[in-house]
Every structure is written in C-alpha cells, then in structure tokens.
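A.B. asks: Provided below for reference: sequence and predicted model.
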Amino acid sequence: MAGCYLPVTVIETHDEHPPKDTPATSSPLRTCNRVDCTRRYDQITQLATHNAFAWADDGPVHYKKPNQMYPVWKQLDRGVRGLGLRPSPHFTLTDTDPHDVYVTHNTDLRGALGQEPLVNVLHQVRAFLENNPSEIVTIFAESSVSPEAVARSFEEANLTDYLYTHTPGTQWPALGAMVLVNQRLVVFNDSQDPNRPAWQHYLWDFVVDTDFNVSNSDQFSCGFYRGKASNDLYFINHFVYKDDAGILMPDPALAVRANQATVVYERAKDCWHRTKRNPNFVYIDWFGLGGALDAVDSLNELPRGTTP
C-alpha cells in the first residue's frame, strides 16, 4: 500500500474552536470525569475515540473515511476522555519531513486519507484542560515518529505542566489527587524507543486490549489480545470495520448498531464478568451515533471490587 496515495490538502487551522474560558469554582470538587473524584484512575470506565482526530469530511482537513463526526474539542466537551492519536511524519508528494509531526490514520497510505499537524489536536486538548479544571484526559498514541518528536509537539502546545507520570507497580491515584496537583494528562505510547520520556508510558506495559479485527459486531470478544493479562488497564476495542476494496475502513452505518447503549453496556459487563477485569476504556468510532456514553455512565454506577 505504500505507493498508493493521493495529493492531500492540509489546512493548518480549525473552523470550530473551544468555548471561551469559564471561571473556576471555589466549591469542593465532587465530580471528576463524570464520577466521584475519590475514585482511582484505574477504578472507572471512560469513553475513548478511535482515530479521534479524523472527523467528518466537512471539517477543515478532508479526512477520507473519517472515524468521528466531531472535532476533538467537541468530543471532549460532550464526555469523551480518551483520545486515540497516530503521530506520523509529514507526508508530502515527494518525501517526508522528519521534523514535522502530523497525525494520519494509516501511515502506509502516506497521508492519503488526510493529515494535519499533531499540535493542532493538542491545542484543543490544552484548551479543554484549561477550561475544565476537574477533568483528566488520556491519550493513546500509536506512533511512527520518535518519542522526542512527539514530546516537541506537547511542548509546543504548552501541555508539559499537565503531564502525569506513573511509577510502574504503584497504585494509581484518585482522580481528585491528580486534579489537586494539576497533572491531568495521561499519555501512553506504543513506541519501544528506550529514550521515551517517562510520561510517555509504554502502552503495552499498562494496557491489555481486546481484538480489534472486527467486521461485524457479532464478532466482539472479551479475550486479551495485546499486552499482558496482568496489566493495570483493560481496554475494550468496540468499533467495526467495513472491508473497502481490501482496506478496512470505519463505517457510520455499522457504528449505529455497535454504539447502542445496550450493546456497549452488555458487552462491557459481560467482559467484566468473563475476565474479572473492570473495563477501563471503551474505544469507539463515530461518537455521537448511539448511546455509548450513557452505557459508560451506567457501568460507572456498578460497584468496583465485584463482577456484575
């Protein structure tokens, strides 16, 4: 697939912007990420979006075969707390620029499905964190650039002060504790580069996920796919691909069924029962279709330490 690509027009700015800053409240914190702030990071279920940056084709970047219907800032504003990103080189018609970090959802296609600077996405994350001082955001990076290059984009977006670093083998903090020290951005990266900064946690040392090779929601499973079963966080891939001329692509029609609240809730609850692992993230396409967030809220009402 490496030689199959089309020219892509990249627009550097977004036509929609986060709302202006809202005044901070002086009242005691009660809710973080839609749950009680005393809950630990690893004790809750959060909704995450697959290829979160690749939103519908009326956006400022023409993403062919988009995964989402809203820009990142609106996903966050409406309740998403995990973002799947794919840091990549900047693909041009003749070469790649090793100094620019972009996002695109298939590096083999060299940006043919759409690409934009990673910092554009990170600016939206920073605005959300600034405007919502009791919220924690998690980024899952499937990266084809160096961790140092990724770090430069975070620095450019002025996100460094928000970064949380977890010590392996220790207990995850309560959400309120993360809020108190303002370390409200958790980053996982699948790069195994030994020079990876500590805040870019190696994804498969912390996360175990389910199979993502699904072309029919009847194929959803609960078994562990990548990462060790003992890893801290259980991640449920809950999106369905459509085979498009041999290339697996997202499809909103398939997401309508997959994202139904009852489908998400019953699958996650069944996986919890089967694996004895509390689902920490449910990873979807086409947030806004179906009721996945309602399902996540219902899951968070179930007691931890037991299986449903």
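C.D. replies: Yep, it's here. Numbering: from 1, shown residues only.

A.B. asks: make it CA atoms for all contacts and neighbour counts henceforth
C.D. replies: Fine.

A.B. asks: Count the residues that sit near the closest residue in space to Tyr265 that isn't next to it in sequence.
C.D. replies: The shortest distance from Tyr265 to any non-neighbouring residue, by CA to CA, 6 or more residues apart in numbering, is to Ala295 (4.9 Å). The local packing of Ala295 (other CA atoms under 10 Å) involves 23 other residues.

A.B. asks: what do you get for His99?
C.D. replies: Burial of His99 is recorded as 11 neighbouring residues (other CA under 10 Å).

A.B. asks: rewinding a little: can you confirm the residue nearest to Tyr265 is in a helix?
C.D. replies: Yes. Ala295 sits within a helix when classified using DSSP: H, G, I helix; E, B strand; the rest coil.

A.B. asks: Can you classify the most centrally placed residue in the chain as helix, strand or coil?
C.D. replies: Within the chain, the residue whose C-alpha comes closest to the C-alpha centroid is Leu83; the distance, by CA atoms, centre = their mean, is 1.9 Å. In the three-state summary, Leu83 is assigned as strand, counting by three-state DSSP.

A.B. asks: Tell me who's in contact with it.
C.D. replies: Contacts for Leu83 (CA atoms under 8 Å, 6 or more residues apart in numbering) come out as 48-52, 137-140.

A.B. asks: cool, Asn280 as well?
C.D. replies: Asn280 is in contact with 42-46, 233-236, counting by CA under 8 Å, 6+ apart.

A.B. asks: Against Ala174, how distant is the residue nearest to it when sequence neighbours are not counted?
C.D. replies: When the adjacent residues along the chain are set aside, Asn280 lies closest to Thr45, with 4.2 Å between them (CA to CA, 6+ apart). Taking CA to CA, to the nearest Å as the measure, Thr45 falls 14 Å from Ala174.

A.B. asks: Switch the contacts of Leu83 over to CSV; also include secondary structure, distance to Met249 and neighbour count.
C.D. replies: Supplementary listing: these in CSV, determined by DSSP: H, G, I helix; E, B strand; the rest coil; distance: CA to CA, whole Å; neighbours: other CA atoms under 10 Å:
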residue, secondary structure, distance to Met249, neighbour count
Ala48, strand, 18, 32
Thr49, strand, 15, 30
His50, coil, 12, 25
Asn51, coil, 11, 27
Ala52, coil, 14, 30
Val137, strand, 26, 23
Thr138, strand, 24, 21
Ile139, strand, 22, 21
Phe140, strand, 19, 24
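
A.B. asks: and of these, the nearest to Asp36?
C.D. replies: Distance to Asp36, by CA to CA, is smallest for Val137 among these, at 15.8 Å.

A.B. asks: That closest one touches Phe188, doesn't it?
C.D. replies: No. Look at Val137 against Phe188 with CA atoms under 8 Å: they stay out of range, at 11.4 Å.

A.B. asks: ok so, going back, Asp218: which of the contacts of Leu83 is nearest?
C.D. replies: Distance from Asp218 was checked for each of the contacts of Leu83 by CA to CA. The minimum falls on His50, at 19.2 Å.

A.B. asks: ok now do the closest one, which residues does it touch?
C.D. replies: If you count contacts by CA under 8 Å, 6+ apart, His50 has them with 67-68, 83-85, 239, 283-285.

A.B. asks: Structure two is appended below for comparative analysis:
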Amino acid sequence: MRFLSIVPFVGAALAACNGHDDLCDRKYSNITFVGSHNSAFVGVIPVHNQYKTVTEQLDLGVRFLQAQTQDKDGEIEMCHTSCVELDEGPLTQYLQEVADWMDDNPDEVVTLLLTNIDGISVTKFDDAFNSTGLKDYVFHPEKKMALDEWPTLQKLLDDGTRLIVFMDYNMDESQVDYIISEFDYFWETPFGETDSDFPTCDVDRPENGDPTELMGLMNHMLNYDVLGIAIPNQVDADETNSDESIQKQVDLCVGQWGRKPNVILLDWINIGDAFGMQLSLNGL
C-alpha cells in the first residue's frame, strides 16, 4: 500500500519546502521527520528492513534515510552487520540513487544518517559524495549549532544546501566539514526493542545526552530476540507503525522531556500510518 493520498512530501507539483509552505519558515530542528531504518536493505528475508527501494521510499515521503556502511576489502559497502550477512553493493550506488532523486526534486530537504563502525576514512566518504554529485547539495555548518540556530528549510533550499549528512562515529569534521557528528546534535532512544508497547523514551546514546539541548531520534522498530540477536519483526509491522503505537511513544517522550522527537525511525516504512503521523506531528 503506497499511502499516496496522504503523502505530505511528493514531487515538485506540490508546495515548496518538502511539500508544504507551512514548513518553509520552520527551523530544521523544529520539524519531525519519519525516518527509514536501514534504508538500503530492501527485501523480505530477516536481514532486510524495508520493502521499498530508496527511490520509492523518497517518493512515499521519507526525508530521513539511515544506512549502514562497512569496509569490504578497502571499499565502502552497504552491509548489514557484516558483508557476509548482507551486502547491498557499494556506497556510491546508494548515493547515486539519492542524487538522481534530488536532481529531479529541487524543493526537497533530505537527511542522511550513515554508520561507520569500521572507522573508514572520512575522505573516502567524501570521494563517494563527490563522484555521485551529491556533494553539490550538502550543508556545511559554520560552527556547532544550538537547537535554535539551525536554518529554516527555506534557507537550506535558497542556499542550495538541502542535504544534511550525519555520521554516528569516526567522522572528522576538520577533514570533511559536511559529514557531521550525529551525537553533537541528536540523542537516541534504545535500539532493539522487543516489547510492542515501546515502554521507554530513555536516552540510550550518547552517554549523558541532554534532550533539552539535542534533537531526538526515536527508534520505533520492533524486534524478536533470538539468542540475544535482534531480528526485525515483519509480521507485526502494521501495528508497530500504526498511529496509535507511534503516538503512544511520542507522548512518552513529550511527558519525559517536554518535546517531540525530531525523527521517528521505522522499519517497513510503507506499512502502517507513518506518513499520516508525519503530517500530524508537524501540525499539518
């Protein structure tokens, strides 16, 4: 099911600023985005997290893409936990898909969150962004910004800096200034939840992360625990991604920290009520 009737962010025919004029004057840090967890891992077996391709995810309305990278013989590959478990090809292939979509959709602000558990040199990531043309769109922060110092979506569009790039670990902003430290700007709820009630909005990362000073990323992905390994729960995706389930955890966060999360990270993004919630949480 494509939810095209309620998609808030699809195509140049709609209003500017991710499909809504009302978002133009909002700071990036004052918007809630539905995010695609492990956006590169598309399929139906247990190591996959999405049913739709990256292009299809963007067409649906996703504007926050999270993806895992790993080192494979000196190259950056899109691998799930290890390249033996699942290898979806080179980073450049993934970035080219994003670049092609952004070329065709000039009024859209997109965010990438990349993992770098293997500590690959950030200059290699820079080469990949450059080779695909995505570097032409990236946002270069002039300093470490407080919550209220982020630009508006309109400013990002006007400046041609409509791709925000975060990395979880092993970035080096002195070498590549547009690949930004995730935990300078975000805190996250715990990952690998197996309780369908999603009973917590505690800060899991970074240690001592302050929700009054950082944007919040709410991990809302349900898993099975198989011998200590978190396996994505596809069967209950419709319930997990329902407005009731998402809103319940959002309310927990608001009650605990006084503000909504900025990202609701989901598996199987095309299942459930994700895009209706994206509208609702932004007051649209």
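C.D. replies: Noted; the coordinates are in hand. Because the structure is a prediction, the values reported are computed rather than measured.

A.B. asks: Superposed, how do the two chains score by TM?
C.D. replies: After superposition, the two chains reach a TM-score (TM-score structural alignment, normalised by the length of structure 2) of 0.86; 265 aligned residues with a CA RMSD of 2.3 Å.

A.B. asks: Distance of the residue nearest to the centre of structure 1 relative to Ala245 of structure 1?
C.D. replies: 28 Å.

A.B. asks: Name the SS class of the residue mapped onto Pro168 of structure 1 from structure 2, please.
C.D. replies: Structural alignment places Pro168 of structure 1 opposite Lys144 in structure 2 (criterion: TM-score structural alignment). Classification of Lys144 of structure 2 into helix, strand or coil gives coil, according to three-state DSSP.

A.B. asks: measure stretch 125-136 of structure 1 end to end?
C.D. replies: With CA to CA as the measure, the first residue of stretch 125-136 of structure 1 is 10 Å from its last.

A.B. asks: can you tell me what part of structure 2 that stretch aligns to?
C.D. replies: So stretch 125-136 of structure 1 sits over residues 98-109 in structure 2, by TM-score structural alignment.

A.B. asks: which parts of the matching stretch are buried?
C.D. replies: Neighbour counts using 16 or more other CA atoms under 10 Å place 98-99, 101-102, 105-109 of stretch 98-109 of structure 2 among the buried residues.

A.B. asks: ok, now which ones touch the counterpart of Glu182 of structure 2 in structure 1?
C.D. replies: The equivalent of Glu182 of structure 2 in structure 1 is Leu203 (alignment by TM-score structural alignment). Contacts were defined as CA under 8 Å, 6+ apart; by that measure Leu203 of structure 1 touches 140, 188-191.

A.B. asks: Show me which of the contacts of His50 of structure 1 are buried.
C.D. replies: With neighbours counted by 16+ other CA under 10 Å, the contacts of His50 of structure 1 contain buried members at 67-68, 83-85, 239, 283-285.

A.B. asks: which of those sit farthest apart?
C.D. replies: Distance extremes for the buried ones among the contacts of His50 of structure 1: the farthest pair is Leu85 and Phe239 at 15.3 Å, using CA to CA.

A.B. asks: residue boundaries of the strands in the stretch 51-200 of structure 2?
C.D. replies: For the stretch 51-200 of structure 2, applying DSSP state E, counting those that start in this stretch gives strands covering 64-67, 70-72, 75-80, 82-90, 110-114, 163-167, 179-181, 186-188.

A.B. asks: quick one, which of these is nearest to Gln249 of structure 2?
C.D. replies: Of all the strands of the stretch 51-200 of structure 2, the one in closest proximity to Gln249 of structure 2, counting by CA to CA, is strand 186-188 (13.0 Å).

A.B. asks: What residues in structure 1 pair up with whichever helix or strand comes after that closest one?
C.D. replies: Helices and strands here follow DSSP states H and E; after strand 186-188 of structure 2, the next one along the chain is strand 215-219. Residues 233-237 of structure 1 are where strand 215-219 of structure 2 aligns, with TM-score structural alignment as the criterion.

A.B. asks: in the superposed pair, what's the mean gap between that stretch and structure 2?
C.D. replies: Compared with structure 2 after fitting, stretch 233-237 of structure 1 deviates on average by 0.8 Å (mean CA distance after the TM-score superposition for structure 1).

A.B. asks: which residue ranges form the helices in structure 1?
C.D. replies: Taking DSSP state H as the criterion, structure 1 carries its helices at 72-77, 118-131, 147-156, 175-180, 203-206, 252-258, 261-275, 292-300.

A.B. asks: isn't Thr49 of structure 1 right up against Phe287?
C.D. replies: Yes. The pair formed by Thr49 of structure 1 and Phe287 meets the contact definition of CA under 8 Å, at 7.0 Å.

A.B. asks: How about Asn259 of structure 1: what's its closest non-neighbour residue?
C.D. replies: Gly290 (4.6 Å).

A.B. asks: The one you found matches what in structure 2?
C.D. replies: By TM-score structural alignment, Gly290 of structure 1 lines up with Gly272.

A.B. asks: What's the local residue count around its match?
C.D. replies: Taking other CA under 10 Å as the neighbour definition, Gly272 of structure 2 ends up with a count of 20.

A.B. asks: contacting residues around it?
C.D. replies: For Gly272 of structure 2, the contacting residues are 237-243, by CA under 8 Å, 6+ apart.

A.B. asks: now Gly11 of structure 2
C.D. replies: Contacts of Gly11 of structure 2 were listed using CA under 8 Å, 6+ apart, and they are 19, 59, 105.

A.B. asks: Check Cys17 of structure 2 too.
C.D. replies: With CA under 8 Å, 6+ apart as the criterion, the residues that contact Cys17 of structure 2 are 23-24, 107-109, 153-154, 157.

A.B. asks: Report the separation between Asp177 of structure 2 and Val122 of structure 2.
C.D. replies: Taking CA to CA, one finds Asp177 of structure 2 at 10 Å from Val122 of structure 2.

A.B. asks: same deal with Gly255 of structure 2?
C.D. replies: From Gly255 of structure 2 across to Val122 of structure 2, the span is 38 Å (CA to CA).

A.B. asks: More neighbours: which of those two?
C.D. replies: Per other CA under 10 Å, whichever of Gly255 of structure 2 and Val122 has more neighbours is Val122, with 19 against 12.

A.B. asks: And that one? What does it align with in structure 1?
C.D. replies: When the two structures are superposed using TM-score structural alignment, Val122 of structure 2 falls opposite Pro147 in structure 1.

A.B. asks: again, but for Gly160 of structure 2
C.D. replies: Taking TM-score structural alignment, the alignment pairs Gly160 of structure 2 with Asn182 from structure 1.
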